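Engineer: Sharing a sequence plus its predicted fold:
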Amino acid sequence: MLEHVRHRNARPEPNGRRAGTPALILGALGVVFGDIGTSPIYALRQGALDAGASTEQIVMGVLSTIVRAVLIVVMLKYVCYVMRADNEGEGGGVALSALVESGYEKNDKAAPRALLPIGLFGAAMFYGDSMVTPAVSVLSAVEGLRQISMKFDSFVVPVALAILAGLFAFQRRRTAVVSRWFGPVMSVWFIWLAALGVYRVVQHPQVLRALSPGWAIELALARPGIAFVILGAVILALTGAEALYADIGHFGRKPIRIAWLDVVFPSIIIGYFGQGATLLFQPGSSQQPSSMRRQAGRSCLLSCWRCSPPSSRRRRLFQARSR
């Protein structure tokens, strides 16, 4: 299989790579960054929900951690290092395994037998992420209908399923067709995300203090349990980063890097800071309707408990313990 990858990589570049750089950049925005570019929909909010509060320490700590993670994992690891290790213009786990095997052959050494399973495992993880992340992104976006009215609650899952079915049906077409349609859509999304972020940051510039790594360190030292829990939300901010390397064969290294550095990276970072400002100065904005209902239910039960006579409270407490 690795031999097949090497022979395939020796072929001339496909027609899609002969397009001009601006067209490739636009296509990369729609195909490569459709995953990590939509992470701001849910990543920071989920971190605040997992922490259970929207205090300054938590919001600034989560925001600072996300910024550090994007800089280290995406910028340093993928953009500056991994994308340089293409195999004749191709990327991805299997292509990287073939590249490593060719290095062994040049030195007249036998490649480890575990090399192919490792490459296949990486490809399987990529396919798994490609199936799970769209569901999370679409469902998180459609859940915004609940903020308008709880009457839309029963429509959230059917609408999300309809959107996902349409997306996957459309994705069976060639990459050039998909990028031609989704490139402009994602361009509008990144512009809108950056505009909303700038609007919020201008209103509350104090949120820019999260650029300092001190907030992430302070959260980890002061509340290590919460810091560990919110790492799951931080990982959500990195989903789709592997596409920068996997899609080199479709768009090339240069267009992907330009799209990331000039459009995607500034937009998502500004968007995260805008969300951080919203969470800090509108604390209730991180609450989902279901969470608000549970909190209201607990408050109602607590009020009933406080208003009941002491004897009645002791009797109910005794009955609960006896169960």
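Structural biologist: All right, it came through fine.
Engineer: From here on, just use CA atoms for contacts and neighbour counts.
Structural biologist: Noted.
Engineer: Identify all contacting residues around stretch 183-195.
Structural biologist: 26-31, 34, 37, 263-264, 266-268, 270-271 (C-alpha atoms under 8 Å, 6 or more residues apart in numbering).
Engineer: Check which residues of it are buried.
Structural biologist: Using 16 or more other C-alpha atoms under 10 Å as the test for burial, stretch 183-195 gives 183, 186-187, 189-191, 193-195.
Engineer: Name the member of those with the shortest distance to residue 231.
Structural biologist: Proximity of those to residue 231 (C-alpha to C-alpha) peaks at residue 193, which lies at 23.3 Å.
Engineer: before we move on, which element is that closest one in?
Structural biologist: Element membership for residue 193 (DSSP states H and E) is helix 175-203.
Engineer: Please compute how far that helix lies from its chain's middle.
Structural biologist: Between the centre of helix 175-203 and the centre of its chain there are 15 Å (C-alpha atoms, centre = their mean, to the nearest Å).
Engineer: before we move on, back to that, looking at the buried residues of stretch 183-195, which one is closest to residue 254?
Structural biologist: Nearest to residue 254 among the buried residues of stretch 183-195: residue 183, at 16.6 Å, using C-alpha to C-alpha.
Engineer: adding another structure so you can compare the two:
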Amino acid sequence: MPAGAQTEFPAVQTLLPSETGHGSKTTFWALTLGSVGVVYGDIGTSPLYALKESLHAASGGQAPTREMVFGVVSLILWALILIVTLKYVFIVMRADNDGEGGTPSLVALAQRALGRSGGFVLVLGMVGISLFYGDAIITPAISVLSAVEGLKLATPAFDPYVLPLSLAILIGLFTVQSHGTARVATFFGPITAFWFLVMALGGLSHLVENPSILAAFNPAHGIAFLLTHGTAGLLALGAVFLAVTGAEALYADMGHFGRSPIRTAWLGLVLPALALNYLGQGAMLLAHPDRIENPFFLLYPSWALLPMILLATVATIIASQAVITGTFSITQQAMQLGLLPRMRVQRTSETEKGQIYIPRVNWWLLAAVVFLAVLFKSSSALAAAYGIAVTGDMVITATLVFVVAWRFWRWSPALAALVIAPFLLVELVFLSANALKLLHGGWVPLTIGAGLVTAMWTWRRGSALIAAEIHRRRVPLSDFARMAETGSILRAPGTAVFLTGSPDDAPGALMHNVKHNHVLHARNLILHVVTDDLPRVPEPDRVTVRRLSDAFSYVTLRFGFMELPDLPTALAAAGFDTVNLSYFLTRRVLVASPETGMPVWQDRLYIAMALAATDASRYFRIPADRAVEIGARIDI
């Protein structure tokens, strides 16, 4: 699963070590089993296409030679060892932000370490998040297509039905998202664990027949293959990276399962099963090079073909589900970090905060997945589009981890470079190899990423310009409070809440209310919502209240970037009587202007995003009958 994917599954989340204690062996093994289904769903479906596509790239679609088989299997094994095991399991997972992982957590951690000089970290985060979206669009399409394509081995008559059946599965998968994943998540772990065991047995059955493939553990085979096969070797190297897609999930889901369960699942089950399956595919191809058409399914006897296709389809649905849920989570975090406009977020569980559903993202994602499936029509065609997004994401992760190791862990720059640079170098080589496929599908994630980076940068820049313009117009809050209390303004009973983005300025809604309605409430709460660089803010630190005068109080509400802001609930928990509160919000009318700090085309893009954004009242969970909106025109 791609970077930053923050999957939330109540069936396993209720067993978090922080809630049940680290001492319970039952809890530990339940978390380990849960991580098999959620964390390793994506990387667990890579054997369906990784070796096949690598050898296709090396041989040009012909039967592979022995040198090709040994070389590609060796490259896959060492990619799993170096990138997944050493980099992610033993190094990257140390970079936890209050126990959480993933690209947004890493960005927040790096920004905290660098302070005001960390602007480039935010840009890297934008690129990483954007590449994740490209990856999230490709993963369901390539996974489901690769599983359903196994039907062609049963009989070529199924060939015309592969794409329609794949589309039906994908549409059904996205349609049920609004119901949440609580029920199906219960079965994710056991089904995926069974999938890994079956993969291991399939590979082992051929490995014992031709154990010479074990020589592929010697990295010399992979190096010799690259040195002697020129451009074909580089194309194969790009496809080899398909074997480690999903490695980012180890880090992204760390907060939900913990380091130890994820590491135990990888070292005890997932890595051995993947290695045995790839070795088995290689052993079979040494004896039967003609089986290159679909070496994964041909590992198994003919009587097991249909059951394996069914099991593979279920496994790919699980992998796709994790990506979809992760998309909702990373979108929520991007909104909280101010990188995307507000969108309606629905809770799909009354007990689990992490169970969310974002309708707009769900349907956009479905449209993009269906478009790609129809455009490329096969998993082989999509494979070329897959690698750039994944390798780009991993390069960004390595760069951010270097910053964290240097400035946050207080390693010397030389030590941080010595540890991180080898991984970064390997991933840059993979990225270069995938760049050769730019015209054959690699443009897809780059196009998606470029569009999203532009949108995120526009949103952040536009929001900053609007904040500066609002600050220019307003008067200091302390001066306004003093003038309002000493003047002859009528007082209305009750308490009014005015949201503000600046702690020192009087909110626009407050000034307009006094100016046009000539009234001031008996009690006024100036409310400032802050998103911290922590995943979740402890309840004792949630609310701070500063009394300005008898009629005015300044309230700061803090939320973590993984939390859904609920203003009435937070205020009620702090002791406020929320039943009779009236919330005053500013509805801005934005007008594009060439006089501002952005080009007009960016102004128009920002305005379009703002118009599509969810109302502040809905986003902050403010009851509709308690919200009052006051309009204000702003040139941008």
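Structural biologist: Thanks, I have it. All of these numbers come straight from a predicted model, not from anything done at the bench.
Engineer: rewinding a little: check the mean deviation of the next helix or strand after the helix holding residue 193 of structure 1 from structure 2.
Structural biologist: Next in sequence after helix 175-203 of structure 1, counting helices and strands by DSSP H and E, comes helix 214-222. Averaged over the aligned pairs, helix 214-222 of structure 1 sits 1.2 Å from structure 2 after superposition, using mean C-alpha distance after the TM-score superposition for structure 1.
Engineer: compared with structure 2, how much does the helix holding residue 193 of structure 1 deviate?
Structural biologist: Helix 175-203 of structure 1 differs from its equivalent in structure 2 by a mean of 1.4 Å after superposition (mean C-alpha distance after the TM-score superposition for structure 1).
Engineer: which non-adjacent residue is nearest the corresponding residue of structure 2 for residue 213 of structure 1?
Structural biologist: Using TM-score structural alignment as the criterion, residue 213 of structure 1 maps onto residue 219 of structure 2. Of all residues not flanking residue 219 of structure 2 in the chain, residue 74 sits nearest, at 6.0 Å (C-alpha to C-alpha, 6 or more residues apart in numbering).
Engineer: where do the strands sit along the stretch 251-400 of structure 2?
Structural biologist: For the stretch 251-400 of structure 2, the strands defined by DSSP state E, counting those that start in this stretch occupy 346-347, 356-357.
Engineer: Just tell me the aligned range of stretch 252-259 of structure 2 in structure 1.
Structural biologist: Aligned by TM-score structural alignment, stretch 252-259 of structure 2 falls on residues 246-253 of structure 1.
Engineer: Just the terminal-to-terminal distance for the matching stretch.
Structural biologist: 10 Å (C-alpha to C-alpha, to the nearest Å).
Engineer: what does that stretch rub up against?
Structural biologist: Contacts for stretch 246-253 of structure 1 (C-alpha under 8 Å, 6+ apart): 16-17, 24-25, 27-28, 32, 83, 86, 89-93, 175, 256.
Engineer: Mind checking which of these land in helices?
Structural biologist: By the criterion of DSSP state H, membership of the contacts of stretch 246-253 of structure 1 in helices covers 24-25, 27-28, 93, 175, 256.
Engineer: Buried among those? Make that a ChimeraX selection.
Structural biologist: Of those, the buried ones go into a single ChimeraX selection, burial set by 16+ other C-alpha under 10 Å:
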select :24,25,27,28,93,256
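Engineer: Which parts of the stretch 501-636 of structure 2 are helices?
Structural biologist: Taking DSSP state H, counting those that start in this stretch, the helices of the stretch 501-636 of structure 2 run over residues 508-512, 567-573, 600-612, 616-619.
Engineer: what residues are up against residue 224 of structure 2?
Structural biologist: residue 71.
Engineer: The same query, at a cut-off of 10 Å, please.
Structural biologist: Residue 224 of structure 2 makes contacts with 67-68, 70-71, 233, as judged by C-alpha atoms under 10 Å, 6 or more residues apart in numbering.
Engineer: what does residue 144 of structure 1 give?
Structural biologist: Counting by C-alpha under 10 Å, 6+ apart, residue 144 of structure 1 makes contact with 41, 152-153, 156, 288-289.
Engineer: now residue 400 of structure 2
Structural biologist: 92, 95, 103, 106-107, 109-111, 121, 124-125, 394, 406.
Engineer: Residue 221 of structure 1 too?
Structural biologist: Residues in contact with residue 221 of structure 1 (C-alpha under 10 Å, 6+ apart) are 215, 227.
Engineer: Residue 127 of structure 1 - how many residues pack around it?
Structural biologist: For residue 127 of structure 1, the neighbour count with other C-alpha atoms under 10 Å is 11.
Engineer: Residue 401 of structure 2 now?
Structural biologist: Residues lying near residue 401 of structure 2 (other C-alpha under 10 Å) number 25.
Engineer: just checking, it touches residue 102?
Structural biologist: No - assessed by C-alpha atoms under 10 Å, residue 401 of structure 2 is found out of contact with residue 102, at 11.2 Å.
Engineer: Please enumerate the shared neighbours of these two.
Structural biologist: Here residue 401 of structure 2 and residue 102 share the contacting residues 92-93, 95, scored by C-alpha under 10 Å, 6+ apart.
Engineer: Those residues into JSON lines, with extra columns for distance to residue 370 of structure 2?
Structural biologist: Below are those laid out as JSON lines (distance: C-alpha to C-alpha, whole Å):
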{"residue": "92", "distance to residue 370 of structure 2": "34"}
{"residue": "93", "distance to residue 370 of structure 2": "34"}
{"residue": "95", "distance to residue 370 of structure 2": "36"}
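Engineer: okay if I get those residues as a markdown table plus distance to residue 147 of structure 2 and neighbour count?
Structural biologist: Output for these, formatted as a markdown table (distance: C-alpha to C-alpha, whole Å; neighbours: other C-alpha atoms under 10 Å):
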| residue | distance to residue 147 of structure 2 | neighbour count |
| --- | --- | --- |
| 92 | 31 | 25 |
| 93 | 31 | 24 |
| 95 | 35 | 23 |
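Engineer: before we move on, the earlier item: of the contacts of residue 144 of structure 1, which are reproduced in structure 2?
Structural biologist: Using both residues aligned by TM-score structural alignment, their matches' C-alpha atoms under 10 Å, structure 2 keeps these contacts from the contacts of residue 144 of structure 1: 41, 152-153, 156, 288.
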